[in-house]
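Participant: Task: produce atomic coordinates for the following.
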Amino acid sequence: MDTTFTPSAQQITQTKQKIDAYIQSIDANPEHRSGAYPYYQFHAEGEAIRGTVLMFHGFSSKPHQMWRLTDYLFRNGFNVYQATLAGHAFRIPDKYWPQVDLKPEIANPLREKVQQDPVLLNFFANLMADPSNYGRLGELEKKALVARLVKLEPRLLNIVKAIELNEDPDFDRYFISSHMNYLQNARDRLAELEAMPGPIYTIGLSVGGSVALGLAADRPDRIKGVVAYAPLLKIYGVQERQYVMLAGPLDISESGWDPALQFPVGCLTAVDCFGSFVLSKVQTLQSVPTFLVLTENEDAADIETNQQFFKDIGGERKKHRLYVYPSSDMVPHPMVDPTEISRQMSNRFWQSLYQETFRFLTAGEVDSANMANVDQNTDLPQVPPV
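Facilitator: Okay, the predicted model is just below:
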C-alpha cells in the first residue's frame, strides 16, 4: 500500500546534521577520494514522502554512480541517501577498504617462497614492466598463477576451503578479515536516518546490492524492502573465484571501473566473504520483500548463486520478485548508465528499469513486460531522457 509521511523540520534537520557530520569527517582526512562523498536529497519541511531510500554503489565506483535513479526517485516522492561503501571514500584501498589477508604465520612463509621462485619472479617482472598489463589479469594468466601458487604451497587448497564455505568455523584460524566492515558501515548510515519517519528501503548495485541485502538481514524491523541489481553474493566463475581466494592474500593489485585506482585482490576476497555472510541469512531475508535484477551477460556476480538465493528466500510466494535480462537484450550490467558502454553493450531498458523499481517500492510488484520494453509505461511516472 502506497502511503505517505510528512517529516517535521526538526526530523529533517537532525538527519541532515548527522549525515553532514559524517561527510565532514571524510573531508577532514587528507586521503579522502575525490568525488566519493556520500550525498542526500531530502524534501522540504511540510512535503509528504513515500519513505527514504538508502543506496549503495558498486565496487570501486562512487555514490554518484546511480544519480539518475536517485533523481527519479526523489522527484517522485522519496527521500534518498546515497552512501559510500565502507572505506571506499578513501583513495588507498590497501589501507581503508575491507580486505582479507592470511595470518602472518601463514602469509610470510608463502611470500618468501614466492619471492624465491624464479618462475613467479619472472611473471611479476613481466607484469610490472608493461603498465597496460597492470590491471585485471586474463583467464589464462590467473589459471597459471593459481597452479604455481598451489605447487609452492599445497596447503592453500585446504586453507581456501575456509573461505568457500559460508560461515566456516576455520575461517578465523587462517585469516584476518575486515569484510564485515561493509555491514558496520551500513549500520552507521542507517543510524543517521533514525529520526526520519516512514519506511526505509535499501537499493544496491553489485557489492552495494550485497550490502543492501545484508543490512536488511541485520535490521528487518527497519528495512521494509530491498532492490538489488546483480548483487555480488559470489564471484562469477570457478576459475575467477579460485584466483581471488588463493591470490587474494598476496600483494597483487588490480583495477576496476576507475583504472587509476589500484586495489589488492584481497579486497575482492572480502567482497566474496561478505556475500557468503548474506547467503547465510536467507531465513531472515524471507520476511523482507526483495526485487533482484540480473543479466545473463554478467561477468562479476555469479548468476546461478543469485537465482538459487531467490528460491531460498522464498521466491514469489514470499512476495519477492526476480527479473533476468536474457543475453539477447545485450545488457552488460543492470544499472550501467545509459551513456556508458561496457563490453560493447549498454542497457536500452534503463527507463523501464527505473519505473519498475518505483513500482516495487510503492506497490511491491514488478511488471516483467515493462522490464522487457524499451518504451516506458505511460501509467507510471516518466523517466527523463538522457
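Participant: can we go C-alpha only for contacts and neighbour counts from here?
Facilitator: Fine.
Participant: which residue ranges form the helices in the stretch 251-386 of the chain?
Facilitator: 265-279, 282-285, 303-312, 350-363, 368-371 (DSSP state H, counting those that start in this stretch).
Participant: Would you mark the buried spots in the third one?
Facilitator: The one in question is helix 303-312. 303, 305, 306, 307, 309, 310, 311 (16 or more other CA atoms under 10 Å).
Participant: I'd like the distance between the third one and residue 95.
Facilitator: To residue 95, residue 306 is 30 Å away according to CA to CA, to the nearest Å.
Participant: do the same with the last one
Facilitator: Taken as CA to CA, the spacing of residue 311 relative to residue 95 amounts to 37 Å.
Participant: what's next to the lengthiest helix in the chain, contact-wise?
Facilitator: As assigned by DSSP state H, the longest helix anywhere in the chain is helix 9-27. The contact list for helix 9-27, computed with CA atoms under 8 Å, 6 or more residues apart in numbering, reads 32, 37-38, 42, 45-46, 89-90, 189, 192-197.
Participant: repeat that with 7 Å
Facilitator: For helix 9-27, contacts defined as CA atoms under 7 Å, 6 or more residues apart in numbering pick out 32, 37, 38, 45, 192, 193, 195, 196.
Participant: next one: that helix to chain centre, how far?
Facilitator: Here the centre of helix 9-27 is set off from its chain's centre by 24 Å, with CA atoms, centre = their mean, to the nearest Å.
Participant: Tell me which helix or strand comes right after that helix.
Facilitator: Using DSSP states H and E, the helix or strand that follows helix 9-27 in sequence is strand 39-41.
Participant: Which elements pack onto the very next helix or strand once past that following strand?
Facilitator: Next helix or strand after strand 39-41 toward the C-terminus (DSSP H and E): strand 51-56. Under the contact definition 3 or more CA pairs under 7 Å, 6 or more residues apart in numbering; DSSP states H and E, strand 51-56 sits against strand 78-83, strand 200-205, helix 207-218.
Participant: what's the closest of these to residue 358?
Facilitator: Among the helices and strands packed on strand 51-56, strand 78-83 comes nearest to residue 358, with 9.6 Å by CA to CA.
Participant: Show me how far the closest one is from its chain's centre.
Facilitator: Per CA atoms, centre = their mean, the centroid offset for strand 78-83 relative to its chain is 16 Å.
Participant: To compare against the first, here's the next sequence to fold:
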Amino acid sequence: MTTNSDILMNPTEEQIAKTKKAIESYFLKWWADPNKREGACPYYQIHEPGKPIRGTVMVFHGFAAKPKQMEILADYLFRNEFNIYQIPLAGHAFLPPDNCWPQIDLKPEYFEPLRERVRKDQVLADFFSNRSGNSLWQFQRLNKRQMLSLVTRILKLAPSMGDMILAIERSNDPDFNRYFTSSHMNYLHDAQQRLAELDAMPGPIYTVGLSVGGAVALGLAASRPDRIKKVVAYAPLLEVEDEIRERYINLTGPLDLREFSWEQNVSFPVGCLTAA
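Facilitator: From the prediction side, this is the model:
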C-alpha cells in the first residue's frame, strides 16, 4: 500500500495500550463463546512504542473464510510500517452459520406455505433432501443449466416468488421488509464496532478486503469518511454478474438450500450468500 503522505505517526505507550485492550476485550469474548469457530479469532500486529507508523490497516477476509486468509498481505504491510487489525467478518468467528452468519430469510407466513409446496413436489423434495445430506467431499456445485432448471421449477410452483425476489434485487425496495427478515446489515454494524476499538490509535485508518470483505471495507469507509482515509478492495462482491446465478442465490437462499464452504464439514444456508 502506498500513501500520498510521508508523515509518520508515533503513538504513545498509553495509546497503544488502550488499543490493545479494546481489541483483546473482543478476543476474550470470542474465546469464551462455546460457539467459537476454531482459527477464526481476531488478531492484531501493532508496533511497539517508539516505532513510527504510517497508519493502521483493518483487513477483511472473504466470505466463509477466516482472517488468516489475508495473513501474507497483512505481514507485508506490517513490515512496511503499518499497524494491522485482522478481523473476522460478521458472525464468521462462530458456528453454526445458520445461527451466527448474516442471512436473509423468508418470513414464516410466506416460508411455511412454500415449503409445503416444495415437499409435495417430488423432484424438488428429493433435490433439497439430497443437497442437505451430502458430505463435503461428495458435494458437487450446480452448473448453470441445473440452476436455471431449479429456478424455473420453483417459480412455476410458486409464481409469487418472482415478486419476492425482485424485492431483494431492487435497491431499497419497499416490499423487502414485508417478505423477509434480514441481518445483512450486521456486516457493516460489526465492522463499525471493530473500528471503534481503534479510537485511541492516532493516524489514518485504511481498510482492505477481499470479495465480501472488500464490500465491507468500502461500506465501512463510506460510513466513516472522517476516520478512514483510503480503501483497497480486491474483487469486492458488489453484485453477482451472472443473471442465472444471481436468481438462483436470491431464490433458493430464503428457502434454506445449503452449500458447503471450502472448510471441511462447514455448510451454510444459501441465504447467507443472499445476505452477502
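Participant: Run through the residues that contact the counterpart of residue 10 of the second structure in the first structure.
Facilitator: Aligning on TM-score structural alignment places residue 10 of the second structure opposite residue 6 in the first structure. Taking CA under 7 Å, 6+ apart, we find residue 6 of the first structure in contact with 46, 47, 48, 49.
Participant: So which of the residues you listed wins on neighbours?
Facilitator: Ranked by the number of neighbours (other CA atoms under 10 Å), the contacts of residue 6 of the first structure place residue 49 first, at 22 neighbours.
Participant: And it, what's its match in the second structure?
Facilitator: With TM-score structural alignment as the criterion, residue 49 of the first structure matches residue 53.
Participant: mean shift between stretch 16-27 of the second structure and the first structure?
Facilitator: After superposition onto the first structure, stretch 16-27 of the second structure sits on average 0.4 Å from its aligned residues (mean CA distance after the TM-score superposition for the first structure).
Participant: in the stretch 51-200 of the second structure, which spans are helices?
Facilitator: Assigned by DSSP H, counting those that start in this stretch, the stretch 51-200 of the second structure shows helices spanning 71-79, 97-100, 108-120, 122-133, 144-157, 161-169, 176-179, 186-196.
Participant: Hey, what's the angle from the longest one to helix 161-169? Just curious.
Facilitator: Read it as helix 144-157 of the second structure. 120 degrees (axes from the mean of the first three to the mean of the last three CA atoms, to 10 degrees).
Participant: Run through the neighbouring helices and strands of helix 144-157 of the second structure.
Facilitator: Other helices and strands packing on helix 144-157 of the second structure, by 3+ CA pairs under 7 Å, 6+ apart, are helix 243-252.
Participant: can you rerun that using 10 Å?
Facilitator: In terms of contacts (3 or more CA pairs under 10 Å, 6 or more residues apart in numbering; DSSP states H and E), helix 144-157 of the second structure is packed against helix 108-120, helix 122-133, helix 161-169, helix 243-252.
Participant: Single out the most deeply packed of these.
Facilitator: Ranked by mean neighbour count under mean count of other CA atoms under 10 Å, these are led by helix 243-252, which reaches a mean of 19.
Participant: ok, back up a step: in contact with the match of residue 49 of the first structure: list those residues for me.
Facilitator: Residue 53 of the second structure is in contact with 7-11, 46-47, 78, 80-83, 202-204, counting by CA atoms under 10 Å, 6 or more residues apart in numbering.
Participant: likewise residue 248 of the first structure?
Facilitator: Here residue 248 of the first structure is in contact with 99, 100, 101, 102, 242, 264, 265, 266, 267, 268, 269, 270 (criterion: CA under 10 Å, 6+ apart).
Participant: Confirm for me that residue 354 of the first structure is in contact with residue 72.
Facilitator: Yes: under the contact definition of CA atoms under 10 Å, residue 354 of the first structure touches residue 72, with a separation of 7.6 Å.
Participant: Show me which of those two is the more surrounded one.
Facilitator: residue 354 (22 against 19).
Participant: any idea how far residue 103 of the first structure is from that one?
Facilitator: 44 Å.
Participant: Over to residue 155 of the first structure?
Facilitator: In terms of CA to CA, residue 155 of the first structure sits 14 Å off from residue 103 of the first structure.
Participant: Adding distance to residue 167 of the first structure and neighbour count, write the contacts of helix 9-27 of the first structure out as JSON lines.
Facilitator: Converted to JSON lines, the contacts of helix 9-27 of the first structure look like this (distance: CA to CA, whole Å; neighbours: other CA atoms under 10 Å):
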{"residue": "32", "distance to residue 167 of the first structure": "32", "neighbour count": "18"}
{"residue": "37", "distance to residue 167 of the first structure": "32", "neighbour count": "21"}
{"residue": "38", "distance to residue 167 of the first structure": "31", "neighbour count": "21"}
{"residue": "45", "distance to residue 167 of the first structure": "45", "neighbour count": "14"}
{"residue": "192", "distance to residue 167 of the first structure": "29", "neighbour count": "19"}
{"residue": "193", "distance to residue 167 of the first structure": "30", "neighbour count": "21"}
{"residue": "195", "distance to residue 167 of the first structure": "34", "neighbour count": "17"}
{"residue": "196", "distance to residue 167 of the first structure": "34", "neighbour count": "22"}
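Participant: tell me which of the residues you listed is nearest to residue 117 of the first structure?
Facilitator: If you rank those by distance to residue 117 of the first structure using CA to CA, residue 32 comes first, at 37.3 Å.
Participant: which residue lines up with that closest one in the second structure?
Facilitator: Under TM-score structural alignment, residue 32 of the first structure pairs with residue 36 in the second structure.
Participant: residue contacts, its match?
Facilitator: 29, 30, 91, 92, 93, 94, 95, 96, 100.
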